[in-house]
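J.: The following block contains a protein sequence and its predicted model.
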Amino acid sequence: MMKKTVLLLGLCLLLTGCITVKGLLAPGAAPLKEHVVLGEGRAKILVVDISGILVMDRLGPDFFSKRDPVLSRMREELDLARKDKNIIGLLLRIDSSGGSVTASDILYHEISRFGRERQLPIVALVLDKALSGGYYVALAADEIIVHPTSVVGGVGVVALKFNLAGLLEKWGIADDSVKSGEYKDFWSPLRASSPEEAALMQGITDRLHQRFIDLVAARRGIKDCTLKQVAKGTLFDAKPAQALRLVDSLGYFDEAVERVSQLAGVEKARVIIYRRPGARAGSIYAASNPVLHTMMRLEGIAEEMTGPSFRYQVAP
């Protein structure tokens, strides 16, 4: 019983922000530096990494890694790239199961805006997965290339809720909250949802889902019959995804680089990435710290437990 009480107290403190977990703290962010991965020539192809859970700027670089959350890092990289006239194309390296609806939408918006402003080609290369919000971001690309073993799709929205009422009752804990209005504790995990709450959440979820579907239709030119299949949230491996026109082709990193070069009309180019001093930059496959990804997933679950949250994400 004591262990359960301590565990519950720790969870409550963590979720309410009374305690913060930090460790292996990184120093203040240093300016991004260009690293050449391969190739030669004056022209440059910038690789932007879109990986892990897509969230707003909430964890920051203080947790276990020198790398920033994907949204703030991506914007900083694009701002730097805007100043480099030698960059002739963008290669999005995507490996994500999605995340926040708003974070996914902002990533799509920023990448699309960069492509319009610079009038250069954008190609997305999917590694392991581009699911839900990860696929939403990939739609910003002119073409989507997937590995033969990649999985894409998950077009949909989820608003998770953990009803802890039974668990708290078992532990002898009662909710004595005071509220100013009927919906002030909307979507509270401490009780079951009312039919009105469920209907309201369903309406918002349906509208956000339709926004996703409309974007797939516009960017991929998919007809209604295929859209119905895609809109179920189904996952597709590489060849079925290509047959449904969710992606353009199957290939690897070399083919993706070659395709960017072809679309840009150049014969040779350097492939570059931006990294902060001390960060891994050995190759295109050098991703951010997996511990950070784990913390971001835990944060996402905690967010679902404490209030309404809409996510273009495969449910954890």
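T.: On my side now, so go ahead.

J.: CA only for contacts and neighbour counts going forward, please
T.: OK.

J.: can you give me how far the helix or strand containing L168 is from the chain middle?
T.: Per DSSP states H and E: L168 is located in helix 165-170. Between the centre of helix 165-170 and the centre of its chain there are 33 Å (CA atoms, centre = their mean, to the nearest Å).

J.: do stretch 233-251 as well
T.: 19 Å.

J.: Next, L8: secondary structure please.
T.: Using DSSP: H, G, I helix; E, B strand; the rest coil, the structure places L8 in helix.

J.: Around it, how many other residues sit close by?
T.: 14 (other CA atoms under 10 Å).

J.: Tell me who's in contact with it.
T.: Contacts for L8 (CA atoms under 8 Å, 6 or more residues apart in numbering) come out as none.

J.: And it, how far from R118?
T.: 52 Å (CA to CA, to the nearest Å).

J.: Do you have the strands of the stretch 51-200 of the chain handy? List them.
T.: Using DSSP state E, counting those that start in this stretch, the strands found in the stretch 51-200 of the chain span residues 87-96, 98-100, 122-131, 143-146, 151-153.

J.: For E304, find the nearest of these.
T.: strand 98-100 (10.9 Å; CA to CA).

J.: Would you confirm that F236 contacts P148?
T.: No - contact criterion CA atoms under 8 Å: F236 and P148 do not qualify, at 11.4 Å.

J.: For the two, indicate the residue with more neighbours.
T.: The neighbour comparison of F236 against P148 (other CA under 10 Å) goes to F236, with 19 against 16.

J.: for comparison:
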Amino acid sequence: MIWPLRRKSRKRIARILIEGPINGSTRKLVLKALKQIEEREYPALLLRIDTPGGTVGDSQEIHGALLRLRAKGCHVVASFGNISASGGVYVGVAAEKIVANSGTITGSIGVILRGNNLSKLLERIGIRFETVKSGVFKDILSPDRALSNEERDLLQSLIDSSYDQFVEAVANGRQLTNKEVREFADGRVFTGSQALELGLIDELGDEDHARRLAAKLAGLDEEKTRTITLGSPKKRLMGLLPGSSFFSNMITLINFELSNSGQILWLFKP
């Protein structure tokens, strides 16, 4: 029997897990999975989110791809896990419905930009940078000196613009006004129960509750419909060793900090 290349999956729900900081690798995996969901015509997507957020551009691309998938008829339900903050919220508000546990940590709607001023340390150990630049702002956030007032104002304007984009996305996704969002979008975090009162989520419940909701929206049997996970990263040999997940998470966080220093982030920073 010859199976067609284009396989319809009308009685199953696709599932995507976004876990850990959102970065370029996350974006690639999620966009690839969303393409598969579109090609196989899944009627619904369960988007499991357990992330403190991450890079702005990658969060925006995932958000946009989810909206396009919904426009083609796929129902998207987000399930917030232990934490879905900052960029995780931005991605989540692209869903049709959001479900969170009562104790889920969410919110942290805002923008952060961090650099390192190592000038005192460099001076103490006798290291001095010699810089030749084409413009006054070309070496902004250089680690060998403090920011000037003009540089701080420039960076603040970038933060404000990014923040406006964040607020607008939340307002559109949650059917709130910008004013309503700004009243709680000051970087604070909430529990799932508090987020429900604010209109940031739709219902309280675990991932299975979200699965049932996705099945209901798609007109499927809530009891019998199961999920198939797409877009998971390949497991490496180290991942099979006891305690490896802890070290893997630590390495991921360290790499994220090092590679994204000086970038504008939608990230919860406790």
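T.: Alright, I've got the coordinates. Just so you know, these numbers come straight off a predicted model, no measurement behind them.

J.: and the alignment partner in the first structure of I49 of the second structure, how many neighbours?
T.: Residue correspondence to the first structure (TM-score structural alignment): I49 of the second structure is matched to I94. Look at I94 of the first structure: counted by other CA under 10 Å, it has 24 neighbours.

J.: any idea how far Q210 of the first structure is from A231 of the first structure?
T.: A231 of the first structure is 9 Å from Q210 of the first structure, by CA to CA.

J.: got it, and G98 of the first structure?
T.: From G98 of the first structure to Q210 of the first structure the distance is 17 Å (CA to CA).

J.: same check, this time on G10 of the first structure
T.: Note on G10 of the first structure: its distance to Q210 of the first structure, by CA to CA, is 39 Å.

J.: Next: N289 of the first structure.
T.: From N289 of the first structure over to Q210 of the first structure the distance is 34 Å, taken as CA to CA.

J.: next one: stretch 110-122 of the first structure to chain centre, how far?
T.: That offset, for stretch 110-122 of the first structure, works out to 19 Å (CA atoms, centre = their mean).

J.: Buried ones in that stretch, by neighbour count?
T.: 110-112, 114-115, 120-122 (16 or more other CA atoms under 10 Å).

J.: who's in contact with D142 of the first structure?
T.: 121-124.

J.: hmm, 7 Å instead?
T.: 121-123 (CA atoms under 7 Å, 6 or more residues apart in numbering).

J.: How about N82 of the second structure?
T.: For N82 of the second structure, the contact set (CA under 7 Å, 6+ apart) comprises 50, 104-105.

J.: which of these are buried?
T.: 50, 104-105.

J.: surely G233 of the first structure meets V158?
T.: No - with contact defined as CA atoms under 7 Å, G233 of the first structure does not count as touching V158 (10.1 Å).

J.: which one of these two has more residues nearby?
T.: V158 (21 against 18).

J.: For the aligned partner of that one in the second structure, which non-adjacent residue is spatially closest?
T.: For V158 of the first structure, the aligned residue in the second structure is I112 (criterion: TM-score structural alignment). Among residues not flanking I112 of the second structure along the chain, L265 sits closest, at 5.3 Å (CA to CA, 6 or more residues apart in numbering).

J.: which residue ranges form the helices in the stretch 101-250 of the first structure?
T.: 101-118, 133-138, 165-170, 195-220, 224-230, 238-243 (DSSP state H, counting those that start in this stretch).

J.: Ok, which of those helices comes nearest L54 of the first structure?
T.: Using CA to CA, the helices of the stretch 101-250 of the first structure put helix 101-118 closest to L54 of the first structure, at 6.1 Å.

J.: how close does stretch 163-171 of the second structure sit to the first structure?
T.: By mean CA distance after the TM-score superposition for the first structure, the fitted stretch 163-171 of the second structure averages 0.8 Å away from its aligned residues in the first structure.

J.: Give the buried residues for that stretch.
T.: Those would be 163, 166-171, for stretch 163-171 of the second structure by 16+ other CA under 10 Å.

J.: now stretch 254-263 of the first structure: how far from the chain's centre is it?
T.: On CA atoms, centre = their mean, the centre of stretch 254-263 of the first structure falls 24 Å from the chain's centre.

J.: Quick check: the gap between D202 of the second structure and R40 of the second structure.
T.: In terms of CA to CA, D202 of the second structure sits 28 Å off from R40 of the second structure.

J.: To clarify, my last question referred to W266 of the second structure.
T.: 32 Å.

J.: Ok, S79 of the second structure next?
T.: Relative to R40 of the second structure, and taking CA to CA, S79 of the second structure is found at 22 Å.

J.: okay, those two: which has more neighbours?
T.: Neighbour count, other CA under 10 Å: between S79 of the second structure and R40, S79 has more, with 29 against 16.

J.: Identify the residues contacting the counterpart of that one in the first structure.
T.: Correspondence of S79 of the second structure to the first structure, assessed by TM-score structural alignment: L125. Taking CA under 7 Å, 6+ apart, we find L125 of the first structure in contact with 91-94, 144-146, 256.

J.: now, among those residues, which is nearest to A174 of the first structure?
T.: For the contacts of L125 of the first structure, the closest approach to A174 of the first structure (CA to CA) belongs to I94, at 44.5 Å.

J.: want to throw the contacts of N82 of the second structure into CSV with distance to L17 of the second structure?
T.: Below are the contacts of N82 of the second structure laid out as CSV (distance: CA to CA, whole Å):
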residue, distance to L17 of the second structure
D50, 8
T104, 16
I105, 17
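
J.: Checking these against the first structure: which ones persist?
T.: Contacts conserved in the first structure for the contacts of N82 of the second structure, using both residues aligned by TM-score structural alignment, their matches' CA atoms under 7 Å: 50, 104-105.

J.: Perfect, I'm done here.
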